[in-house]
Structure formats: C-alpha cells, structure tokens
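Visitor: Just need the structure, nothing else, for what follows:
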Amino acid sequence: MTTELRFRGSGANPRFSEWLAKLKRTGSNILLTGEVPDAVSARASRSLFGREDRRFRVLGLTDQTIRNAATRLPDDASFDDPTTWIIDQRRGERSVPATAQGFTPDSDSLRTDDARQLCDEIQTAISFYDERADGLDPAELRVGVDSLFPLVQEDRAATRHVLGTLCATVRSVHGMAHYHLRVPDDEIVDDLMGLFDARVELRRRPRRNPEQRWYAPEIDAKTPWMEL
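Guide: Model (predicted):
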C-alpha cells in the first residue's frame, strides 16, 4: 500500500525530502493531472518553472483552451527573455532568443497536435541552452508542456514513443520538465505514468485555494492534499 508522507513543515518524512532532492540533482519528468481550470494549471506551471537568477525555460503549447499562455511563466520571466523559448503549436509560432538563429530554420512551420515535431523543437531548445551555458547545472533547465491531451487524442502510441525520447533528453541534462494532462485518474494516466518520475494531482474546491498531491512511485509514497 502506498505510504502517505508529509511534504513540508514539521515532521516532514526524510525519505520524501531525499527523493525530491534526487529529482533536482539527477533530472526529472513530472506528470500533472486533474480536471482543473486553466488558472490552476497556470499556477502549478509557475511554481515548477520557479524563480532563480540563472534559469532556462522552454514552454510547449498545444492546448487551444489556454486563454493566456504568459501566465504559465513566473512574474520575473516573459516571452521576450533570451532565457525563455516558446513553441506554440496552437498558433504556429515560436518565440526564441535572437542568438538562436540557425538552430531553428525559419521555413519550418509548426503543425498542430504533432507530438514528434514538438519533441524535436524542445530538444533543439535544450541543445541551444546546454551549449550556451557550457553545460547546464542540475535543475537549471525547466521544461513545460501544456498540454498532452491534444497529442494523445491525435495519436497516443506516437505520443508515448516521443515522450520517452524527450524525457530521456531532459534527464541527460539534469533538467526538470512538467507535462499537463487535465484528466482525472483513468487509463490514459495509467498508460503514460511509466514514463514519468512523479505525478502531481491538482484539484480545485469551492471557496478554497487550489490543492496538489504528489505521488512518488520510486519510494511508493504520496503526500496528503496541500495548498498549491
């Protein structure tokens, strides 16, 4: 049976703290699930992108229901920052650093709901930042994909295959990536979960702040619900 662990505060379980530290040190891929409003997904994304003096962020957008993509980034970052790389399949647009010319051909148009192309684009961004930084420090690279749902609806088998490749690339540079899938517990989550190091379930209840619950498969544990 999965053990329930404290996430923060007094009495935090040391196994969970050690596991989190390992994710930051070795690289990780985190699946975000739960039927939540766009604002809750954005809040979770800002938290996982984080705020640091030196951080490189890559954001892939596929979900047409997203109202304001900029809300995915923390308030000290923007689409215009040279440390931020945006791949927007919804609109067929990229926002990349000026110094990245030559990494991405201007003639290559972005296609809707194309998991393979999105993976290639994110890997290009990772290669650029790794080269620019002369080797990325652990957790310095942060990747976000919002969301997987259009991709798995288009072709789940292909999406699963390319996600495996992308997850391996993120770990190879000790980065941290999060992938939104706004569905509850169901067979899609079960089918994809083997690719990820952790799962964060999100929920929104009336007259309360959004909440999150972390699952740690490696140590067979989960946290209680806590404020996001």
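Visitor: okay, CA-based contacts and neighbour counts for the rest of this
Guide: OK.
Visitor: sec struct for R67, please.
Guide: Put simply, R67 is coil when judged by DSSP: H, G, I helix; E, B strand; the rest coil.
Visitor: pretty sure it is touching P37, no?
Guide: No - contact status for R67 versus P37: not in contact, 10.6 Å apart, counting by CA atoms under 8 Å.
Visitor: Name the residue in these two with the higher neighbour count.
Guide: Between R67 and P37, counting by other CA atoms under 10 Å, P37 is the more crowded of the two (15 against 10).
Visitor: do you know how far the residue lying closest to that one once chain neighbours are set aside is from R116?
Guide: Leaving aside its sequence neighbours, P37 sits nearest to R204 (CA to CA, 6 or more residues apart in numbering; 7.9 Å). Distance from R204 to R116, counting by CA to CA, to the nearest Å: 32 Å.
Visitor: got it, and W85?
Guide: Here the criterion is CA to CA. By it, W85 lies 18 Å from R116.
Visitor: cool, R213 as well?
Guide: For R213 relative to R116 (CA to CA), the value is 30 Å.
Visitor: Could you also give me the structure for this next sequence, so I can compare it with the first?
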Amino acid sequence: MSGDRRAVGGEHGPSAAALLPRLKRNGCNLLVAGPASEETANRATQRLFGSPDLERKRVLVRTGGDATPDELLPSGVSATDPDVRVVQYRASPEDADPLASLARRVAAVVTSFDASSPLVGGELRLAVTSLEDVVADHDTLAAEQFLRRVADAVASVRGMGHYRYLGPRGDLSALPVDRLFDAFVDLREHPRAAQRLSAPATRPTEWIDL
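Guide: Predicted coordinates:
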C-alpha cells in the first residue's frame, strides 16, 4: 500500500473494527497518537508488536523517548532475540541527512528479514518510537519523506508499522496524515488509559483499556 493510504468508506461505511482483519492481512501503517503518557504508549506498542507466542519479525526504530527496548517489546521478547532488530537514530556531522540515512537502514533491515524467508501478511511488526522528536528536529518535508520511505518498506512486505506521537493528532496537521497512514490508534489517559482504532470516513471502535 504505497502512495496515498486513505481508507475507503462513506458515512454509512464500515467501522474501524471491520477494517482490522484486512489491515492485518494486507499490512498497514498506523499513527498512534493522543495526549497519553509514555507508559500508556508503551503498552500499546507491546500489543501492536504482537503476541510473543506467535512468529513475528520485530523492528524497533528508536527516534527518541526514554523507554528501553525491553519496555517496548512484549513480555518474553528481548532486543537480543534473532527475530528482533533495534535501529537507532544517529545524528552525525558527517551525515548531511541523518533522517534519510535512518530510513535507508530501516528499509535494509526489512529487506533482510524478507530475503531470509518471504514474509506473510502481518508477520513483520515495526515501531517508530517518537514522532515528536522527528517533527521537532526536522522540517516538514524531511519528516514526510522519512515516513513515506519507512511506510513503503513496511507495505512492501505487508507488515504492520506504527508511529508514536504523544500529543493530539491535530498537532501533526502540517503532515498529510490521512494519506500517510491507513488508520489511527487513538490513545487517552483519562478516565483510564485506553486505546481505540479509527480511520478516515469510518466509525471508530469502542475504547479498550490498556
């Protein structure tokens, strides 16, 4: 699903829950956003990385945040496992475009997983830890190009990628989020930590406790 990623549906179209099986089967890129704590976002990431009992290739792209890899991975999964890769953003004076370099390294990791054994839909799971740092430290065009490159790599193997922004989704209005992402995972902290799935032109799911 490269290019524009707007979900299809009208006023009486499907709910976001009805889209979920198709998103998992065909692959998707999800924006995880909301005024929530990092702890709440970490629990959402653990769920999106998939059950530790299922075979998954997991790619953790660290662009910021304080959580350690083990706080972001599901219980029983370690950053040192052979099916886990941690890709760290590195700002270097020798690198004129470190964000583009990060996108290339992520794409190379995805390609290597697929080359070793062709991936099925939803097998690859990827998380980008902090869009706050991406948009704060880079201009809008650079941030959009980074997201497109990573999202295209995920889509090429029908994986599931999610990209975390711990603030209102509206704060990202400079980015074409409805075209960059297939759907959204909304986070809230009150009255209790919870998440829901939503998508353009579809009804959101109910809130689910985290």
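Visitor: can you pull out the strands in the first structure?
Guide: For the first structure, strands defined by DSSP state E occupy the ranges 3-4, 28-33, 56-61, 84-88, 93-95, 141-146, 176-181, 198-203, 211-216, 221-222, 226-227.
Visitor: Give the aligned range of the last one in the second structure.
Guide: Residues 208-209 of the second structure are the counterpart of strand 226-227 of the first structure, counting by TM-score structural alignment.
Visitor: Please list the residues outside the matching stretch that contact it.
Guide: Residues from elsewhere that reach stretch 208-209 of the second structure (CA atoms under 8 Å, 6 or more residues apart in numbering): R192, A193, A194, Q195, R196.
Visitor: Return the residue of the first structure aligned against the third one.
Guide: By TM-score structural alignment, A194 of the second structure lines up with E211 in the first structure.
Visitor: Its match against W225, yeah?
Guide: Yes - E211 of the first structure lies in contact with W225 (CA under 8 Å); the separation is 6.1 Å.
Visitor: Could you report the neighbour count for R111 of the first structure?
Guide: Here the number of neighbours of R111 of the first structure (other CA under 10 Å) works out to 16.
Visitor: mind listing what the residue nearest the centre of the second structure touches?
Guide: Ranked by distance to the mean C-alpha position of the second structure (CA atoms, centre = their mean), the top residue is H162 at 1.0 Å. Residues in contact with H162 of the second structure (CA under 8 Å, 6+ apart) are N29, L30, L31, V32, T45, L48, L126, A127, V128.
Visitor: By residue count, what's the longest helix in the second structure?
Guide: helix 98-116 (DSSP state H).
Visitor: what's that one packed up against?
Guide: If you count contacts as 3 or more CA pairs under 8 Å, 6 or more residues apart in numbering; DSSP states H and E, helix 98-116 of the second structure packs onto strand 57-62, strand 84-88, helix 140-156.
Visitor: Mind putting those into TSV with mean neighbour count and distance to A108 of the second structure?
Guide: Output for those, formatted as TSV (neighbours: other CA atoms under 10 Å; distance: least, CA to CA, whole Å):
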stretch	mean neighbour count	distance to A108 of the second structure
strand 57-62	23	11
strand 84-88	18	11
helix 140-156	20	9
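Visitor: got those as TSV, with distance to L119 of the second structure columns?
Guide: As requested, these are exported to TSV (distance: least, CA to CA, whole Å):
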stretch	distance to L119 of the second structure
strand 57-62	9
strand 84-88	14
helix 140-156	10
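Visitor: Out of the ones you listed, which gets nearest to D178 of the second structure?
Guide: helix 140-156 (12.2 Å; CA to CA).
Visitor: on that earlier part again, could you say which one of the strands of the first structure comes nearest to E18 of the first structure?
Guide: The nearest among the strands of the first structure, by CA to CA, is strand 211-216 at 11.4 Å.
Visitor: what about the closest one, how far off from the second structure?
Guide: Compared with the second structure after fitting, strand 211-216 of the first structure deviates on average by 1.4 Å (mean CA distance after the TM-score superposition for the first structure).
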